[in-house]
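Undergrad: fold the following.
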Amino acid sequence: MEMNATYTSFVAVGDSFTEGMSDRLPDGTYRGWADLLAARLAGRAPGFRYANLAVRGKLIGQIVDEQVDLAAGMKADLVTLVGGLNDTLRPSCDMGRVRGLLEEAVARLAPTCTTLVLMRSPGRQGPVLQRFRPRMEELFAHVDALAAEYGALVVDLYGSPALGDQRMWDVDRLHLTSEGHRRVAEAVWQTLGLDAEDDWRAPLPPGAPARWAARRAADLRFARQHLGPWIGRRLTGRSSGDGLPAKRPELLPYEPPRP
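TA: Predicted coordinates for the structure are as follows:
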């Protein structure tokens, strides 16, 4: 992999993490780490082009079927691929199939770009992570192996205590806050060998512990607004991304969002 390069094009592939939930802009759209990274890369390369094919809720099979060939055909300098975590959170998950599909995606993308970036996704501290940790760590071990085989870079977000801090996660407990996305963008930036702006691993300052009543109220609100609908979609085979288009389906010159 060529380090510290001037990238003139970037394609992001994945699910809600790469789409940018829950980093919401004033107009209601999502920004996220990939948009933040694109903005910084555009400052280094006139005519910089960017596409983001990610759609929330997508499983690795859907990413392979709907995004990978499209991304490969764009022949961008830089491609990021993050997928498979939604599969690990399903009650029934064939990890052998997930590993095989992820390798298929990497094998298709790696020859078409200068730099392919994979990730070990962050995990929020709490009982959900503990329940699914074995699957997640199996997935991330496979990510490391694929990177070694195909010459990709790996951004290790999973090992960051700062990104595991509950304050880095939105009220849905599945998606990073704006500060979390900013740190992910910085982590990718540094993995590309570019000059650090700050320490993305730095812990948040100590906060006052939440009172018991406030914690219970937050738990009830989470269950009603987020957990219940999530379980309903799992039981009916639906996804939050059904029918939604990619946020930036074409590799076009980057333009910052309007304030």
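Undergrad: only C-alpha atoms for contact and neighbour calcs from this point on.
TA: Noted.
Undergrad: what ranges do the strands span in the protein?
TA: 9-14, 49-52, 78-82, 115-120, 153-156, 248-253 (DSSP state E).
Undergrad: state which helix of the protein is the longest.
TA: Criterion DSSP state H: the longest helix present in the chain is helix 127-150.
Undergrad: need the contact partners of that helix.
TA: 84-85, 88-89, 95, 99, 103, 106-107, 110, 118-120, 123, 152-154 (Cα atoms under 8 Å, 6 or more residues apart in numbering).
Undergrad: can you flag the buried ones in those residues?
TA: Burial by neighbour count, 16 or more other Cα atoms under 10 Å: within the contacts of helix 127-150 this picks out 84-85, 88-89, 95, 99, 103, 106, 110, 118-120, 123, 152-154.
Undergrad: and the residues you listed, which is closest to Leu194?
TA: Using Cα to Cα, Leu153 comes nearest to Leu194 of the buried ones among the contacts of helix 127-150, at 13.5 Å.
Undergrad: which ones are touching the closest one?
TA: Leu153 is in contact with Met1, Thr115, Leu116, Val117, Leu118, Ala147, Thr191, counting by Cα under 8 Å, 6+ apart.
Undergrad: how close does the fourth one get to Arg182?
TA: By that I understand Val117. Using Cα to Cα, to the nearest Å, Val117 is found at 17 Å from Arg182.
Undergrad: tell me which of those two has more neighbours.
TA: Shown here are Val117 and Arg182; by other Cα atoms under 10 Å, Val117 has more neighbours (22 against 19).
Undergrad: give me every residue that touches Gly123.
TA: By Cα under 8 Å, 6+ apart, the neighbours of Gly123 are Leu129, Tyr158, Leu163, Gly164.
Undergrad: again, only using 6 Å
TA: Gly123 is in contact with Tyr158, Gly164, counting by Cα atoms under 6 Å, 6 or more residues apart in numbering.
Undergrad: how about Gln190?
TA: By Cα under 6 Å, 6+ apart, Gln190 lies in contact with Ala196.
Undergrad: so it versus Val154, what's the distance?
TA: Separation of Gln190 from Val154 (Cα to Cα): 11 Å.
Undergrad: one more: Glu255?
TA: The value you get for Glu255 to Val154, if Cα to Cα is used, is 27 Å.
Undergrad: just Glu179 next, same as before
TA: Plainly put, Glu179 is 21 Å away from Val154 if you go by Cα to Cα.
Undergrad: run this one through as well so I can compare:
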Amino acid sequence: MDNETTAAGAEQFRPVFRSYVAVGDSFTEGMCDELLPDGHYRGWADRVAAALAAERPGEEFRYANLAVRGKLIGQIHREQIADAAAMGGELVTLAGGLNDVLRPGCDIEQVERLLGAAAETLLAGGAGEGTVVMFTSTDPTRRLAGSARLLPAILRMKGYVEGLAKQHPRLRVVDLFSAPCFDDRRLWDEDRLHLSPEGHRRVAAAVLEALGRPAGFDWRAPLPPAAPRGRAERIRADLHWLRLHLGPWLGRRLTGRSSGDGRPPKRAELLPYES
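TA: Purely as a prediction, here's the structure:
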């Protein structure tokens, strides 16, 4: 899906939304964006909600975010989708499956089945007139050593999501895979898995563009060149990452735990949004 095709399609697709429901995992929860006064991360979904609410000054705009970090697609399907569909949001964003892909032995066919079933349920939710936005993953091989094993599954998911969009005119796809700006480490937190504030800002702009909103900036544009890092600095960063991030992640995998265990969604109800 090239940028010109995406932009042309978006220009023909500019509904005004009165409600928005976000479902997914840490990507949608907003991990590693700036912290809000209530202790939650802001995240790209909150940024999208703020932009859509600003289109309706003096009118009510409602927003729910059911996403919880660490969730697999089966958990998202089981714990979030029915509730999201029942809310009848005029806009729903759905992101999931990458946590499954990160685990050895991922059943990619099952991931696709559950992702497709979730999309179908959300498209039929409410009065069956809402818009659903889905995503293609960024390409980890361009920035993470040892991630080549993930690429076949990521490409399959990309093709699957784009195929769903061809079947459903109310389903839009945000193509992050084809945006080289996400190769830049500055768009990622130091854990190398979650977006930085700048990464969240760009994903929010990409979602709004997919919904036909005029771009406030070119979210695909590269950042200014970064100062080169010496070998010693790179080694220190890698050791820091191994100790503080990769080690604990592997520990949770080995013990069957998740960073989202027992954690409630940050906005479990579809309530008026206040920036």
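Undergrad: re the thing from before, list just the nearest of the buried ones among the contacts of helix 127-150 of structure 1 to Asp23 of structure 1.
TA: Among these, and counting by Cα to Cα, the member closest to Asp23 of structure 1 is Gly123, at 16.8 Å.
Undergrad: ok, the counterpart of Leu211 of structure 2 in structure 1 - how many residues close by?
TA: Matched to structure 1 by TM-score structural alignment, Leu211 of structure 2 sits across from Leu192. Residues lying near Leu192 of structure 1 (other Cα under 10 Å) number 21.
Undergrad: all helices of the stretch 1-150 of structure 2, in order?
TA: With DSSP state H, counting those that start in this stretch, the ranges of helices along the stretch 1-150 of structure 2 come out as 3-11, 26-29, 43-54, 73-76, 82-87, 98-101, 108-124.
Undergrad: buried deepest among the ones you listed, which one?
TA: The highest mean neighbour count among these, using mean count of other Cα atoms under 10 Å, belongs to helix 26-29: a mean of 24.
Undergrad: in structure 1, point out the residues matching that one.
TA: Aligning helix 26-29 of structure 2 against structure 1 (TM-score structural alignment) gives residues 16-19.
Undergrad: neighbouring contacts of the matching stretch?
TA: The contact list for stretch 16-19 of structure 1 (Cα under 6 Å, 6+ apart) reads Ala54, Val55, Arg56.
Undergrad: which residues in the stretch 151-275 of structure 2 form helices?
TA: For the stretch 151-275 of structure 2, applying DSSP H, counting those that start in this stretch gives helices covering 151-167, 197-210, 231-241, 247-255.
Undergrad: what's Val55 of structure 1 aligned with over in structure 2?
TA: By TM-score structural alignment, Val55 of structure 1 lines up with Val68 in structure 2.
Undergrad: again with Arg90 of structure 1
TA: Alignment note (TM-score structural alignment): Arg90 of structure 1 maps to Arg103 of structure 2.
Undergrad: likewise Ser121 of structure 1?
TA: Correspondence of Ser121 of structure 1 to structure 2, assessed by TM-score structural alignment: Ser137.
Undergrad: would you mind finding the most buried of the strands of structure 1?
TA: strand 9-14 (a mean of 27).
Undergrad: could you give the angle of that one to helix 33-42?
TA: In terms of direction (axes from the mean of the first three to the mean of the last three Cα atoms, to 10 degrees), strand 9-14 of structure 1 departs from helix 33-42 by 170 degrees.
Undergrad: which one in structure 1 is furthest away from the centre?
TA: Relative to the centre of structure 1, the most outlying C-alpha is that of Ala213, 32.6 Å out, by Cα atoms, centre = their mean.
Undergrad: which residue in structure 2 aligns with that one?
TA: Correspondence of Ala213 of structure 1 to structure 2, assessed by TM-score structural alignment: Ala232.
Undergrad: re earlier: of all the helices of the stretch 1-150 of structure 2, which lies closest to Trp188 of structure 2?
TA: Using Cα to Cα, the nearest of the helices of the stretch 1-150 of structure 2 to Trp188 of structure 2 is helix 26-29, at 11.4 Å.
Undergrad: distance between that closest one and the chain's centre?
TA: With Cα atoms, centre = their mean, to the nearest Å as the basis, helix 26-29 of structure 2 stands 6 Å off its chain's centre.
Undergrad: with stretch 149-161 of structure 2 instead?
TA: In terms of Cα atoms, centre = their mean, the centre of stretch 149-161 of structure 2 is found 15 Å from the chain centre.
Undergrad: what span of structure 1 is that stretch aligned with?
TA: Against structure 1, stretch 149-161 of structure 2 falls on residues 131-143 (TM-score structural alignment).
Undergrad: buried sites along the matching stretch?
TA: Neighbour counts using 16+ other Cα under 10 Å place Arg135, Met136, Leu139, Phe140, His142, Val143 of stretch 131-143 of structure 1 among the buried residues.
Undergrad: which one of the residues you listed sits closest to Gln62 of structure 1?
TA: Leu139 (16.9 Å).
Undergrad: what about the closest one, distance to Trp169 of structure 1?
TA: For Leu139 of structure 1, the distance to Trp169 of structure 1 equals 21 Å [Cα to Cα].
Undergrad: try Ala34 of structure 1
TA: The gap separating Ala34 of structure 1 from Trp169 of structure 1 is 17 Å, by Cα to Cα.
Undergrad: kindly report the same for Arg221 of structure 1.
TA: The value you get for Arg221 of structure 1 to Trp169 of structure 1, if Cα to Cα is used, is 15 Å.
Undergrad: same thing with Leu89 of structure 1?
TA: Taking Cα to Cα as the measure, Leu89 of structure 1 falls 17 Å from Trp169 of structure 1.
Undergrad: what about the counterpart of Ala179 of structure 2 in structure 1, how many neighbours?
TA: Ala179 of structure 2 maps onto Ser160 in structure 1 when the alignment is built from TM-score structural alignment. Ser160 of structure 1: 16 surrounding residues under other Cα under 10 Å.
Undergrad: can you check Ala217 of structure 1 too?
TA: As a burial measure, Ala217 of structure 1 scores 11 neighbours (other Cα under 10 Å).
Undergrad: again, but for Glu34 of structure 2
TA: Glu34 of structure 2 has 16 neighbouring residues, counting by other Cα under 10 Å.
Undergrad: ok, and the closest non-adjacent residue to the equivalent of Arg192 of structure 2 over in structure 1?
TA: If you follow Arg192 of structure 2 across to structure 1 using TM-score structural alignment, you land on Arg173. In space, and not counting its chain neighbours, Arg173 of structure 1 is closest to Arg124: 7.4 Å by Cα to Cα, 6 or more residues apart in numbering.
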